[in-house]
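**Student:** sequence unavailable; structure follows:
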């Protein structure tokens, strides 16, 4: 039995689970590839593949080219980049993991909000380069936090905003006034969310309905003093439109943890965008989350080898 652990960017996966407890040879891959032929060459020998979230897509064409594959484990209980129907047709079991803390992403959201509204990266750089204060930050108390998607994660972000003395407004297609009120937020329509938010943060899942949900028209409604935060999924936002908005100074700034391409190519236009704090999709990259993800991956493999697969996503 051979197991491939993919996209272990930081070379830490072996430290977060007891891989030696499995009767298998385990190989860890640290570099991502999206090239079909390269992935086939790399993965063809393996019986089991452990994927980290949606870093490596598994469309039908790739699954068909991996005849030895029997089990595909993904961290999390959803993975839009795996063709679940094709995997089932090909006899590949797909299992997930339930562990991991959604609160980690809520915490990073506030890290980005504070970083961009107080220009923390630039102040840090100024001190290191021999300078001192530069620019004037924005206090959050008394300002309006807009939450696009007031689910479990969005509600946590809203709660912190309330604690800081912010007014909280929210919108999503299915959000009710009562559900918003239970969090302490006011349910508004979509246009008002963009018009009235001093800080607008995105916490909705990526789907056909939400892809491109935040486009040029929505960005045009925002105040020139407003900030946009995205720790959800890159394609929810029209990225070229957001980059143009930032370059032209039509909003004050953005904090972005997620992108249409992950990891970003070296020459990606995001790397040259002003007025933005960029992080490399680290919303869930914490010790607690990795401990849960990788330990449950080992559990999934062991259960499959025992003949009783668990947390099956395509059964």
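**Tutor:** Happy to help now that I have it. Predicted, not measured: the structure shown is a model, and the values here were computed from it. Residues are numbered from 1 along each chain as shown.
**Student:** going forward, measure contacts between C-alpha atoms and count neighbours the same way
**Tutor:** Noted.
**Student:** need the three-state assignment for the closest residue in space to residue 27 that isn't next to it in sequence.
**Tutor:** Nearest non-adjacent residue to residue 27, counting by C-alpha to C-alpha, 6 or more residues apart in numbering: residue 4, 5.0 Å away. What DSSP: H, G, I helix; E, B strand; the rest coil gives for residue 4 is strand.
**Student:** kindly report the same for residue 111.
**Tutor:** helix.
**Student:** same question for residue 98.
**Tutor:** In three-state terms, and counting by three-state DSSP, residue 98 is coil.
**Student:** burial count for it?
**Tutor:** 14 (other C-alpha atoms under 10 Å).
**Student:** below is an additional structure, to be compared with the one above:
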């Protein structure tokens, strides 16, 4: 019997399809009892006899792998693997896979929701009217705005598709541009500098890498239009939160919406929460019934493939 640690949350509640696949294979499943990622200390207490992991956003590094002699596979419950030391995993003979493309629609919907929340000031107006205030600020319609994408992979393209009915101008920067997809969606590919300088709304869809760490900083913010709106459903490390605070305070950035933070779970004393024009959600973009069901199946099948000596889909190392 293989022992599987599931660090993604709410597994029995929303991931019954994948859970059944593992149980039918004869696996014993250890579920995350917390409504949050495991801390490193908590992982150390449970990892010693684990054969496979369905991983959330917990930190997986050399120290943890050194305490897991039986661990053969990690199937990331999502796309980003910046929380997993891939070199260390490879050194320990641990196969790592992820689920690219599965959560595309779910994350794209969240990005569009944050865009509308900011441009129409929905959270602010909801709070104001509940206080008995009848405030009616003006707003721009998206058809008069330019939406710029930093990164133009599957999620950004899905956002662009969803925004087509609102008729904004759309531009995008991508290190590996796909001209055919851009043409299909009416998106003009351009440089990073052009996206920063020409966009009324900037939506971030980049991976977390050393190259993208704090890409949004004082210098890049200074290149943006006054009154720009910034959306981040990618990774919190891409944005310098201190620089973002300064830009919100000065009005350089009129509004920011994020589903991700540099450190998660975020603490309630984060300075960003002082700004009413800041809208945040707790890394819930992918939390849909459909995404959880599909991802649970993909991760379960990836673990079983490794146990049977086969190549898992979306293997990274």
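**Tutor:** Received, thanks. The shown structure was predicted, so the numbers you read here are calculated from the model rather than taken from an experiment.
**Student:** tell me where the second structure has helices.
**Tutor:** 11-14, 16-24, 40-46, 62-65, 86-91, 104-119, 122-130, 154-163, 179-185, 192-198, 218-223, 241-250, 289-307 (DSSP state H).
**Student:** for residue 121 of the first structure, what are its contacts?
**Tutor:** 115, 277 (C-alpha atoms under 8 Å, 6 or more residues apart in numbering).
**Student:** hmm, I was thinking of residue 56 of the second structure
**Tutor:** 6, 7, 8, 9, 37, 76, 77, 78.
**Student:** which one in the first structure is aligned with residue 141 of the second structure?
**Tutor:** Counting by TM-score structural alignment, residue 141 of the second structure corresponds to residue 139 in the first structure.
**Student:** contacts only, for its match.
**Tutor:** Counting by C-alpha under 8 Å, 6+ apart, residue 139 of the first structure has contacts 117, 118.
**Student:** how about residue 256 of the first structure, what's its partner in the second structure?
**Tutor:** Using TM-score structural alignment, residue 256 of the first structure sits opposite residue 258 in the second structure.
**Student:** my guess is its match meets residue 285, correct?
**Tutor:** No. Using C-alpha atoms under 8 Å, residue 258 of the second structure makes no contact with residue 285, being 9.8 Å away.
**Student:** what touches both of the two?
**Tutor:** residue 233.
**Student:** neighbour-wise, which of those two wins?
**Tutor:** Using other C-alpha under 10 Å, the more surrounded residue of residue 258 of the second structure and residue 285 is residue 258, with 25 against 22.
**Student:** if I pick the more buried one, what's in contact with it?
**Tutor:** Residue 258 of the second structure sits in contact with 114, 231, 232, 233, 279, 280, 281, where contact means C-alpha under 8 Å, 6+ apart.
**Student:** one more time with 10 Å
**Tutor:** Each residue near residue 258 of the second structure by C-alpha atoms under 10 Å, 6 or more residues apart in numbering is listed here: 110-111, 114-115, 203-204, 230-236, 278-283, 285.
**Student:** which one in the first structure is aligned with residue 54 of the second structure?
**Tutor:** Looks like residue 54 of the second structure aligns to residue 50 there (TM-score structural alignment).
**Student:** what's around the corresponding residue of the first structure for residue 29 of the second structure, how many residues?
**Tutor:** Residue correspondence to the first structure (TM-score structural alignment): residue 29 of the second structure is matched to residue 26. Using other C-alpha under 10 Å, residue 26 of the first structure has 17 other residues around it.
**Student:** for residue 26 of the first structure, give me its contacts.
**Tutor:** By C-alpha under 10 Å, 6+ apart, residue 26 of the first structure lies in contact with 1, 2, 3, 4, 5, 14, 19, 20, 46, 48, 49.
**Student:** ok, the second one to residue 273 of the first structure distance?
**Tutor:** Pointing back at residue 2 of the first structure there. Residue 2 of the first structure is 43 Å from residue 273 of the first structure, where distance means C-alpha to C-alpha, to the nearest Å.
**Student:** doesn't residue 3 make contact with residue 45 of the first structure?
**Tutor:** Yes. Using C-alpha atoms under 10 Å, residue 45 of the first structure makes contact with residue 3 at a distance of 9.0 Å.
**Student:** can you list residues touching both of the two?
**Tutor:** Contacts common to residue 45 of the first structure and residue 3, judged by C-alpha under 10 Å, 6+ apart, are residue 69.
**Student:** looking at those two, which is more packed in?
**Tutor:** Taking neighbours as other C-alpha under 10 Å, residue 45 of the first structure and residue 3 compare with residue 3 leading, 23 against 16.
**Student:** thought that one was touching residue 20?
**Tutor:** No. Counting by C-alpha under 10 Å, residue 3 of the first structure sits too far from residue 20 to count as a contact (11.6 Å).
**Student:** so how far is residue 82 of the second structure from the residue nearest the centre of the second structure?
**Tutor:** Centrality entry for the second structure: nearest residue to the mean C-alpha point is residue 234, 4.0 Å, by C-alpha atoms, centre = their mean. To residue 82 of the second structure, residue 234 of the second structure is 11 Å away according to C-alpha to C-alpha.
**Student:** overlap in contacts, those two.
**Tutor:** Common neighbours of residue 234 of the second structure and residue 82 (C-alpha under 10 Å, 6+ apart) are 207, 208.
**Student:** picking that back up, and the gap between the match of residue 29 of the second structure and residue 178 of the first structure?
**Tutor:** On the measure of C-alpha to C-alpha, residue 26 of the first structure and residue 178 of the first structure end up 50 Å apart.
**Student:** kindly report the same for residue 100 of the first structure.
**Tutor:** 29 Å.
**Student:** those two: which is more packed in?
**Tutor:** residue 100 (21 against 12).
**Student:** what residue of the second structure matches up with the more buried one?
**Tutor:** Residue 100 of the first structure maps onto residue 102 in the second structure, by TM-score structural alignment.
**Student:** and what of residue 124 of the first structure?
**Tutor:** With TM-score structural alignment as the criterion, residue 124 of the first structure pairs with residue 126.
**Student:** so how many other residues sit close to that match?
**Tutor:** So residue 126 of the second structure, with other C-alpha under 10 Å, has 11 neighbours.
**Student:** name all residues that make contact with it.
**Tutor:** Per C-alpha under 10 Å, 6+ apart, neighbours of residue 126 of the second structure: residue 133.
**Student:** check residue 52 of the second structure too.
**Tutor:** So residue 52 of the second structure contacts 2-6, 27, 29, 68, 70-75, 94-95, 300, 302-304, 306-307 (C-alpha under 10 Å, 6+ apart).
**Student:** try it again with 7 Å
**Tutor:** 3, 4, 5, 71, 72, 73, 74, 303 (C-alpha atoms under 7 Å, 6 or more residues apart in numbering).
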